[in-house]
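> Here is a sequence together with a model predicted from it:
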Amino acid sequence: MSLDFSKVENNPVPLIAEKHNSNVAFVVYRNKNKNVVVYAANLREDGTLDPENPLDVYWIMFEQDGAPREDLNMIERNTAYGATVKPREGHPGQFEVTLTSLKDRVIYLSIVDGKVVGHGTINGQENCTLERVFVYSTTSWGLPKVQHIEIHGHDASGNAIMEKKLPECGNMADVVEDSAVNDFLLILEEHRKNCERQGKYVEAEIAKNRLEELKVHEENRRKEAMRSRQIAERLGVEEAHMLEFQQFNQVWDRKMDEYERNVEDLVINMREKHKSELLEFQQKLLEKHQKPKFSKDLLNLRRIEEHLARQKDYGEAHKIKLKSDALEAWELEKWRNLKQQEMFQREVTFKQRQKQDLDALQKRIQSGREEQKKQRQVDLERLLQRYQNVKAELQQQQNLERIRHEKFVQRPGGVAR
């Protein structure tokens, strides 16, 4: 097994598990040198994770004889390689691990079949077992420049899986690169001090000038990186808002279209119902048999006609009959006209009642339509206000970041491993 852990193909986990710590969960290593950052579990006597301190993070210095262990320094804990750990809700004995440099994902630390494992998402697949993270960097102006990060592990079926992250995809590249720059400046500063102690003042002057030049270059790089990132953050907020705004309009357009389809069905159904009810009403009016009520004069003439016929006075009876028939025909015509007028009026009243029902429905529909428009406007104002709040909060955070950066520049710089 090769101990050159500056190459991604040389996996340090098996060696570390065998020779150094069998409870290793995963590691971070780099092409910069052979040293490896180990993330190992602290177990109690019963084999469960120590709830007080479940994760131990440290260096194994493979560049040095004996590969000694070294703890992370403060800068490394807070930036490049530190981690926060908390119990996982609803899963006793498991813990959520978030690496300072990979805050976009959560690693679930647990014991599976007596073995320490860290589960998480790799390349979009959930429930993968994280094994190692490799950082590949080059140099620019003598300073390290992270090119990409590889996250290696196994999927739920045990197949190897890898995710490649470019520097702009996450903040591990930035923090690891900052740590590497500090490493380089630390070496150069140590060289300057050695030259000074040995009386090599020309070399010390060269080292001092180089340090100043690199610090200026690094400061400009950090400023440009911060400016580019802040622009990207603002554009990200704008893009997210536009996407949310489009989704908002799509949802509300669908909702209002659905409402219009529903109310159209309601109107059509009511009109069909009214049409059916009107036909039924007209049919009942026609089927209703009513006999006309003749006048007293007509009834009296008919009695006289009958009396004359019984008396065999047919001539007078005929005259009275003609007069009675004419009066009956007149009264029948009058009755029919009145009855037709009555039916027409009852039909008009029936139609008016139907129109009132339809008008009431149309009024309820319009009221619902206005209520929808009002609610849409309220939701839109909330969306815009939320966007303004996010913008203001981001602007405040970016202003504070710039202020902290300026203060950091004005004080003596520190260096990390």
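That came in fine, so what should we check first?

> use CA for all of it now, contacts and neighbours both
Fine.

> how about the helices in this protein?
Ranges of helices in the chain, per DSSP state H, are 13-15, 74-78, 172-197, 201-287, 296-310, 314-410.

> Just list the residues touching R44, thanks.
D50 (CA atoms under 8 Å, 6 or more residues apart in numbering).

> Distance check, it against E96.
The gap separating R44 from E96 is 18 Å, by CA to CA, to the nearest Å.

> Any figure for the gap between N42 and P87?
Relative to P87, and taking CA to CA, N42 is found at 14 Å.

> ugh, typo on my part, it should be V36
26 Å.

> ok, the two, which is more surrounded?
V36 (24 against 17; other CA atoms under 10 Å).

> I'd like to know how many residues surround the closest residue to the more buried one other than its chain neighbours.
Leaving out its chain neighbours, the residue that sits closest to V36 by CA to CA, 6 or more residues apart in numbering is Y29, at 4.8 Å. Counted by other CA under 10 Å, the residues lying close to Y29 total 23.

> Just list the residues touching Y29, thanks.
F5, S6, N35, V36, V37, R132, V133, F134, V135.

> what's the answer for V409, then?
E219.

> still on that earlier bit, for S110, which of the helices of the chain is the nearest?
Minimum separation from S110 across the helices of the chain (CA to CA) falls at helix 13-15, 17.3 Å.

> Would you mind listing the outside residues contacting the closest one?
Contacts for helix 13-15 (CA under 8 Å, 6+ apart): V24, F26, V27, E131, R132.

> gap between the residue at minimal distance from the centre of the chain and L384?
In the chain, the centroid-proximal residue (CA atoms, centre = their mean) is E244; its distance is 8.6 Å. According to CA to CA, E244 and L384 sit 10 Å apart.

> what does V97 give?
For V97, the distance to L384 (CA to CA) stands at 35 Å.

> again, but for G47
G47 is 53 Å from L384, by CA to CA.

> another one to put next to it:
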Amino acid sequence: MKRNMKTYTFIIISFFLISNSFAQNENYPIPPKTNKLLFYIQRNLNANTIIYDAVFDKDGNLNKEKPIEVYWIRYAEQGQKMKLRRLDRMFAFGVSWKQVNDDDGLYKVKIVADESRDLWLKQVAPFKAIILTKINGEFSILDKIYVLADMSGMWPTVEYLEVFGRNAKTKKKTYQKIPID
């Protein structure tokens, strides 16, 4: 009996240690899942969340002029939606895109703060799109990014990103922690 109790205690402690190894704040609100939601970014600074939504025309196709809308949900305030400020768009959370092929609703997307990462916006059904990227070497549907930044200096310094998604084929969860030098 004593040995079983030690085993159970070890398993429970191990579970908490493993689950706490991800720095993302579990107390942060999760944005509502809609057909427009592509992915979101949360940071250690506060619960305010950057949302990346697909923009569709009246027929359910991606809007060719502006296929992605980026905005804040200000959870740390009153939960209101707010446009990105110019500095946020230009240096951190803004996006650029280029349509790859007119026929298949595929766009190459870049986040301003990390132009080295390839993201692909793909329409999968009317009024439904996903963002694809490599997460830990696996082609995945991007769900969220968590940014841990050191706020002690004059400007925040990003220490690492945690990227969460689902394998594009198997739908199993994918994860990658990316240190920033």
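Now that the structure is in, tell me what you want to look at. The shown structure was predicted, so the numbers you read here are calculated from the model rather than taken from an experiment.

> Got a TM-score for the two of them?
TM-score of the superposed chains, computed with TM-score structural alignment, normalised by the length of structure 2, equals 0.77; 157 aligned residues with a CA RMSD of 2.3 Å.

> Residue in structure 2 paired with the residue nearest to V36 of structure 1?
For Y29 of structure 1, the aligned position in structure 2 is Q42, judged by TM-score structural alignment.

> returning to that earlier point: please say which of V97 and L384 of structure 1 ends up with more neighbours.
Shown here are V97 of structure 1 and L384; by other CA under 10 Å, V97 has more neighbours (23 against 14).

> all strands of structure 2, in order?
Ranges of strands in structure 2, per DSSP state E, are 37-43, 49-54, 68-74, 80-83, 95-101, 106-111, 114-125, 128-135, 138-150, 157-167, 173-179.

> Adding distance to T9 of structure 2, write these out as CSV.
Below are the strands of structure 2 laid out as CSV (distance: least, CA to CA, whole Å):
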stretch, distance to T9 of structure 2
strand 37-43, 33
strand 49-54, 36
strand 68-74, 40
strand 80-83, 43
strand 95-101, 47
strand 106-111, 44
strand 114-125, 41
strand 128-135, 33
strand 138-150, 30
strand 157-167, 29
strand 173-179, 27
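
> mind checking which of these is nearest K6 of structure 2?
K6 of structure 2 sits nearest to strand 173-179 of all the strands of structure 2, at 30.3 Å, using CA to CA.

> who does that closest one touch, helix- and strand-wise?
Packing contacts for strand 173-179 of structure 2, counted by 3 or more CA pairs under 8 Å, 6 or more residues apart in numbering; DSSP states H and E, involve strand 128-135, strand 157-167.

> Export those strands as a markdown table, with columns for mean neighbour count.
Listed next are those as a markdown table, based on neighbours: other CA atoms under 10 Å:
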| stretch | mean neighbour count |
| --- | --- |
| strand 128-135 | 22 |
| strand 157-167 | 18 |
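
> can I get the ones you listed in JSON lines with distance to W72 of structure 2?
Listed next are those as JSON lines, based on distance: least, CA to CA, whole Å:
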{"stretch": "strand 128-135", "distance to W72 of structure 2": "18"}
{"stretch": "strand 157-167", "distance to W72 of structure 2": "19"}
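
> Of these, which is nearest A92 of structure 2?
Nearest of these (CA to CA): strand 157-167, 11.0 Å.

> what's the mean deviation for that closest one versus structure 1?
Mean deviation of strand 157-167 of structure 2 relative to structure 1 after superposition (mean CA distance after the TM-score superposition for structure 1): 1.3 Å.

> What lies in contact with that strand?
Applying CA under 8 Å, 6+ apart, the external contacts of strand 157-167 of structure 2 come out as 22, 24, 135, 138-151, 172-181.

> Which residue in structure 2 aligns with the residue nearest to the centre of structure 1?
Counting by TM-score structural alignment, E244 of structure 1 has no partner.

> again with G82 of structure 1
Checking TM-score structural alignment: G82 of structure 1 goes with G94.

> surely that match meets V112?
Yes: between G94 of structure 2 and V112 there is a contact at 5.4 Å, judged by CA atoms under 8 Å.

> residues near K110 of structure 2, how many?
When neighbours are counted by other CA under 10 Å, K110 of structure 2 registers 19.

> And for the one 5 residues further on?
Neighbours of E115 of structure 2 under the rule other CA under 10 Å: 12.

> Buried among the contacts of Y29 of structure 1? Make that a ChimeraX selection.
Here is the ChimeraX command that selects the buried residues among the contacts of Y29 of structure 1 (16 or more other CA atoms under 10 Å):
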select :5,6,35,36,37,132,133,134,135
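
> want to throw the contacts of Y29 of structure 1 into CSV with distance to P14 of structure 1?
Formatted as CSV, the contacts of Y29 of structure 1 follow (distance: CA to CA, whole Å):
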residue, distance to P14 of structure 1
F5, 12
S6, 16
N35, 15
V36, 13
V37, 14
R132, 11
V133, 14
F134, 15
V135, 19
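
> In terms of distance to R271 of structure 1, which of the contacts of Y29 of structure 1 ranks first?
Using CA to CA, these come closest to R271 of structure 1 at V133, 70.4 Å.

> I'd like to check which residues are in contact with the aligned partner of the closest one in structure 2.
Superposed on structure 2 with TM-score structural alignment, V133 of structure 1 falls opposite I145. With contacts defined as CA under 8 Å, 6+ apart, I145 of structure 2 is in contact with F39, Y40, I41, Q42, L161, E162, V163, F164.

> right, and the second one touches T49 too?
This means Y40 of structure 2. Yes: taking contacts as CA under 8 Å, Y40 of structure 2 lies within contact range of T49: 6.8 Å.

> and P31 of structure 2, how many neighbours?
P31 of structure 2 has 14 neighbours, counted by other CA under 10 Å.

> E190 of structure 1 too?
13.

> Over to F184 of structure 1?
F184 of structure 1 has 20 neighbours, counted by other CA under 10 Å.

> same check, this time on G79 of structure 2
The tally of other residues near G79 of structure 2 (other CA under 10 Å) stands at 14.

> That one contacts T49, doesn't it?
No: with contact defined as CA under 8 Å, G79 of structure 2 does not count as touching T49 (9.6 Å).

> okay, and the common contacts of those two?
With CA under 8 Å, 6+ apart as the test, G79 of structure 2 and T49 both reach I73.

> which one in structure 2 is aligned with K208 of structure 1?
K208 of structure 1 maps onto nothing in structure 2, by TM-score structural alignment.

> State the distance from K208 of structure 1 to D178 of structure 1.
In terms of CA to CA, K208 of structure 1 sits 20 Å off from D178 of structure 1.

> what's the answer for Y136 of structure 1, then?
Computed as CA to CA, the Y136 of structure 1 to D178 of structure 1 distance reads 14 Å.

> likewise K323 of structure 1?
126 Å.

> Compare those two and say which is more crowded by neighbours.
Using other CA under 10 Å as the criterion, K323 of structure 1 and D178 rank with D178 on top: 22 against 15.
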